[in-house]
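Peer 1: what would the 3D arrangement of this be:
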Amino acid sequence: MIFPSVAAFEAALGTLSAPDESARMAAAVRQGQLTKPPGSLGRLEEVAIFLAGWQRRERPVVERGRAIVFAGNHGVVARGVSAFPAAVTVQMVANFEAGGAAINALARAAGLSLAVVPLDLDRPTADFTSGPAMSEAECLAALNAGAGAIGDADLIVLGEMGIGNSTAAAALAAASFGGAPRDWVGPGTGVDAAGIARKVEAVAAGLAAHAGALTSAFEILRRLGGREIAAIAGAVVAARQAGVPVVMDGFICTSAVAPLAAHHPAITDHLIAGHCSAEPGHRRLLERLGLAPLLSLDMRLGEGSGAAVAVGVIRAALAAHDSMATFAEAGVSVG
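Peer 2: The predicted structure follows:
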């Protein structure tokens, strides 16, 4: 158990490590020596320097990239907030395990191993409109499930599966950064206008039910989140402790970071926003977190799919950083 208590989890958030500035500087110097005008590779240069700092070496690599998909079920589904029944979560986990989902194909294309972590799918969280989604013990267990899944990866891609979890994500974003429920609610799996109205009502009811109790990252997660969302939060914090950079997926995945960042803004320093999804609240949430997405492809699947696609860009950044010749090596005049 990485977080033996709630206090240990909160203490980890209060003692966040920093990247290696000497490695960052060495990578930046190398970028300035490569056979190209300074800054001409744009974000690719930034990504290489970012990875150098967290991997603590001038020429970072991705040799053990790992995609992790956490799955959980939500009691708030009973309020008609999803176009699909909760049983689909179990069915999709089976599809992941059989290798037939989008994330299976995209992880293979990105050169990532894939782990699927189902979390008590036969026991949905409580409906957060009438009480906490999880007990302290349940939330802590989910955090530790996430923390324990990162293994020895040198780059982690996070994703989720859970019918109803876009409603929980909207509640987490609203609780963390304010705004009206309608500012954060979107169609999710494809609900119609009436479904969106039910989602808005559920988020509003949840915020009202827990008013005054949303006093820490842990309390926001356990009262309004889900097991898979808490697991993502646990993985993010454990990765930070290990100095491993993380590629985040869409709105639901990113919502797991919102309560952490609201109380400890530096938690985002080791994160890359893989993409900006078509879910309306995602762009707003990324802006609040200060994360600029690598891609914007109108994706809204979840599963870590957009983040996995972004790994191709990350690999391109590292290939250019490592394999290009310097001006001296190529015999090219600087000026």
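Peer 1: contacts, neighbours, all on C-alpha from now
Peer 2: Fine.
Peer 1: I'd say residue 76 and residue 131 touch.
Peer 2: No - in this structure residue 76 lies outside contact range of residue 131 using CA atoms under 8 Å: 10.7 Å.
Peer 1: which one of those two has more residues nearby?
Peer 2: Between residue 76 and residue 131, residue 76 has the larger neighbour count (other CA atoms under 10 Å), namely 28 against 14.
Peer 1: from residue 86, how far off is that one?
Peer 2: 10 Å (CA to CA, to the nearest Å).
Peer 1: ditto for residue 94
Peer 2: The gap separating residue 94 from residue 86 is 14 Å, by CA to CA.
Peer 1: rewinding a little: overlap in contacts of residue 76 and residue 86?
Peer 2: residue 164 (CA atoms under 8 Å, 6 or more residues apart in numbering).
Peer 1: the nearest residue to residue 136 once chain neighbours are set aside: which element?
Peer 2: Ranked by CA to CA, 6 or more residues apart in numbering and with sequence neighbours excluded, the top spatial neighbour of residue 136 is residue 222, at 6.9 Å. If you go by DSSP states H and E, residue 222 is part of helix 217-224.
Peer 1: so for residue 94 and residue 86, which sits in the more crowded spot?
Peer 2: Of the pair residue 94 and residue 86, residue 86 is the one with more neighbours under other CA under 10 Å, namely 21 against 15.
Peer 1: the more buried one and residue 163 touch, don't they?
Peer 2: Yes - with contact defined as CA under 8 Å, residue 86 reaches residue 163; the gap is 5.4 Å.
Peer 1: what do these two both touch?
Peer 2: Contact criterion CA under 8 Å, 6+ apart; residues bridging residue 86 and residue 163 by contacting each: 73-74, 77.
Peer 1: just the buried positions in stretch 179-192, please.
Peer 2: By 16 or more other CA atoms under 10 Å, the buried positions in stretch 179-192 come out as 181-182, 184-189, 191.
Peer 1: no wait, stretch 32-42
Peer 2: In terms of neighbour count (16+ other CA under 10 Å), stretch 32-42 has its buried residues at 32-35.
Peer 1: run this one through as well so I can compare:
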Amino acid sequence: MTDGPRPLNLREVAEGLRSPHAPVVPAGPASPLLAPSRLRELATWLAGARDADVAGPLERVRLVVLAGDHGVAARGVSLLEPGATAAAVRALVGGTHPAAALAAAAGVPLAVHALGVADPGGQLAGLPAAVTARAVRAGSEDVSVRDAMSAEETEAAVRAGAAIADEAVDEGVQLLLLGDVGAGATAVAATLVAACLRKGAVDVVGRGSGIGDDAWMRKTAAVRDAVRRARTVATRPAVLLQTAGSPDTAAAVGFLLRAAARRTPVLLDGVVGAAAALVASRGVPGAEKWWLVGARTAEPAQHLALERLKLVPVLDLGAGRGAGTGALAALGVLRAAQALAAADAAARPAPEPEPEPEGAPEAEGAPEAEGAPGPESAPEAQGAAVPVGQDAPAGDAGAGGGAHAHGAAGDARTAG
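Peer 2: As a prediction, the model looks like this:
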């Protein structure tokens, strides 16, 4: 065995990972949100991810789109032409892409990172430097016949994704949305899911960009060959990304793990995000508690990955538009769940203070015996202790416990 660089350990990226806070939902009046419901589940997840019993408004949200071309697209598995990914990046930055329009309508800033985009037409020229600052390579290799990238490129991509998450959290972002664009991306995602779950190509391959039957058969054959190559390394997430991933999917893994370690929730979008989440959770189990899925798509690989991760999508939109549109659509539901939970918490009455203990009742019309000690000097009135084993004097029962304090403690429930 020759000496080489130490393999990337994904646990390093997620150093400091802890489970989300477990919110406590106090007892209160009957409310639609207090009853078991999907809205309550969403509000509870959001509150736990933000270390609160009731989450505050989502004021600082950011959509991050990771872009990359995939060599397997050259096998005719996608309707997207060469240069389509670069054109999508330019449209996202310029605000003309559907996801950019939806983000603007939701008041969500958009950050685009071209990590593995092939740009034969020079469409990325003139874009802000931040778009290409973390580029790893110009497109990935065809995973059906060779590794997607080198070990060094894989680590660079994972750490680039982690740095993108760190940057957002340092700027105070409360919720991150993850999107993707790239020709051949769904074929790579299907390969990763099939390798992780030991599924066949026909179990995971969908229509992606809207391909017909002939392209679907080509795509299935390519994924079959890629899975054969990747299955032997499926238990080693970093090596799996090198073998059958891409710079953008590897960056998504680093992004998800670092956001979880920084206690910042992520709303996923589409099959690429689901595949990245599956790989990330295999490297660092438990990180999936920090992620939510925006929308179910028509891709079978997404369904299988989410079933394994036990993540339930907020919406079911069928064929997805990609680039984070599903996550953006679900954001409105998540904001509604938060607002309803906050309103419900504000409407709950404050607990009533405990009543003061009542004093001993005075005997009416009983004349004081001449020379008898007055109330101020009576040992019983002063609270003198009664020796153990002796009964309290008759008529003193009211002073010690005639009135009981009524607690206002309700049935506190812990939401998981």
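Peer 1: just among the shared contacts of residue 86 and residue 163 of structure 1, which is most surrounded?
Peer 2: Neighbour counts for these, by other CA under 10 Å, peak at residue 73, which reaches 28 neighbours.
Peer 1: contacts only, for the equivalent of that residue over in structure 2.
Peer 2: In structure 2, the residue paired with residue 73 of structure 1 is residue 69, using TM-score structural alignment. By CA under 8 Å, 6+ apart, the contact list for residue 69 of structure 2 reads 85, 116-118, 138-140, 182-185.
Peer 1: what do you get for residue 233 of structure 2?
Peer 2: Residue 233 of structure 2 touches 239-240, counting by CA under 8 Å, 6+ apart.
Peer 1: what's the match for it in structure 1?
Peer 2: Match for residue 233 of structure 2 (TM-score structural alignment): residue 213.
Peer 1: ditto for residue 147 of structure 2
Peer 2: Residue pairing (TM-score structural alignment): residue 147 of structure 2 is matched to residue 132 of structure 1.
Peer 1: what's the burial count for that match?
Peer 2: For residue 132 of structure 1, using other CA under 10 Å, the count is 21.
Peer 1: quick check: the gap between it and residue 225 of structure 1.
Peer 2: Taking CA to CA, one finds residue 132 of structure 1 at 9 Å from residue 225 of structure 1.
Peer 1: same question, residue 45 of structure 1
Peer 2: For residue 45 of structure 1 relative to residue 225 of structure 1 (CA to CA), the value is 36 Å.
Peer 1: mind checking which of those two has more residues around it?
Peer 2: Neighbour count, other CA under 10 Å: between residue 45 of structure 1 and residue 225, residue 225 has more, with 32 against 21.
Peer 1: so what corresponds to the more buried one in structure 2?
Peer 2: Match for residue 225 of structure 1 (TM-score structural alignment): residue 245.
Peer 1: might one say that that match is in contact with residue 186?
Peer 2: No - using CA under 8 Å, residue 245 of structure 2 is not in contact with residue 186; the gap is 10.8 Å.
Peer 1: residue boundaries of the strands in structure 1?
Peer 2: 65-71, 113-118, 155-161, 246-248, 271-273 (DSSP state E).
Peer 1: so which of those strands comes closest to residue 284 of structure 1?
Peer 2: Set against residue 284 of structure 1 and scored by CA to CA, the strands of structure 1 come closest in strand 271-273, at 12.8 Å.
Peer 1: which residue numbers in structure 2 go with the closest one?
Peer 2: Against structure 2, strand 271-273 of structure 1 falls on residues 291-293 (TM-score structural alignment).
Peer 1: average offset between the matching stretch and structure 1?
Peer 2: On superposition with structure 1, the mean distance recorded for stretch 291-293 of structure 2 (mean CA distance after the TM-score superposition for structure 1) is 0.8 Å.
Peer 1: show residues contacting that stretch.
Peer 2: 260, 265-269, 311-314, 327.
Peer 1: aligned to residue 273 of structure 2, what sits in structure 1?
Peer 2: Using TM-score structural alignment, the partner of residue 273 of structure 2 in structure 1 is residue 253.
Peer 1: residue contacts, its match?
Peer 2: 158-160, 229, 232, 302.
Peer 1: again, only using 10 Å
Peer 2: Counting by CA atoms under 10 Å, 6 or more residues apart in numbering, residue 253 of structure 1 makes contact with 69-70, 158-161, 165-166, 169, 228-233, 282, 302-304.
Peer 1: now residue 120 of structure 1
Peer 2: By CA under 10 Å, 6+ apart, residue 120 of structure 1 lies in contact with 71-73, 142, 227-228.
Peer 1: now residue 316 of structure 2
Peer 2: Residues in contact with residue 316 of structure 2 (CA under 10 Å, 6+ apart) are 294-298, 326, 330.
Peer 1: likewise for residue 225 of structure 2?
Peer 2: Going by CA under 10 Å, 6+ apart, residue 225 of structure 2 touches 143-145, 191, 201.
Peer 1: for residue 11 of structure 2, same thing?
Peer 2: Applying CA under 10 Å, 6+ apart, we find residue 11 of structure 2 in contact with 17, 257-258, 261, 280, 283-285.
Peer 1: got a ChimeraX select line for the buried ones in these?
Peer 2: The ChimeraX command for the buried members of the contacts of residue 11 of structure 2 (criterion: 16+ other CA under 10 Å) is given here:
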select :17,257,258,261,280,283,284
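Peer 1: closest to residue 36 of structure 2 out of the contacts of residue 11 of structure 2?
Peer 2: residue 285 (27.3 Å).
Peer 1: how much space between the closest one and residue 274 of structure 2?
Peer 2: Taking CA to CA as the measure, residue 285 of structure 2 falls 15 Å from residue 274 of structure 2.
Peer 1: now swap in residue 289 of structure 2 and tell me
Peer 2: Taken as CA to CA, the span from residue 289 of structure 2 to residue 274 of structure 2 is 13 Å.
Peer 1: many thanks, I have nothing further to ask.
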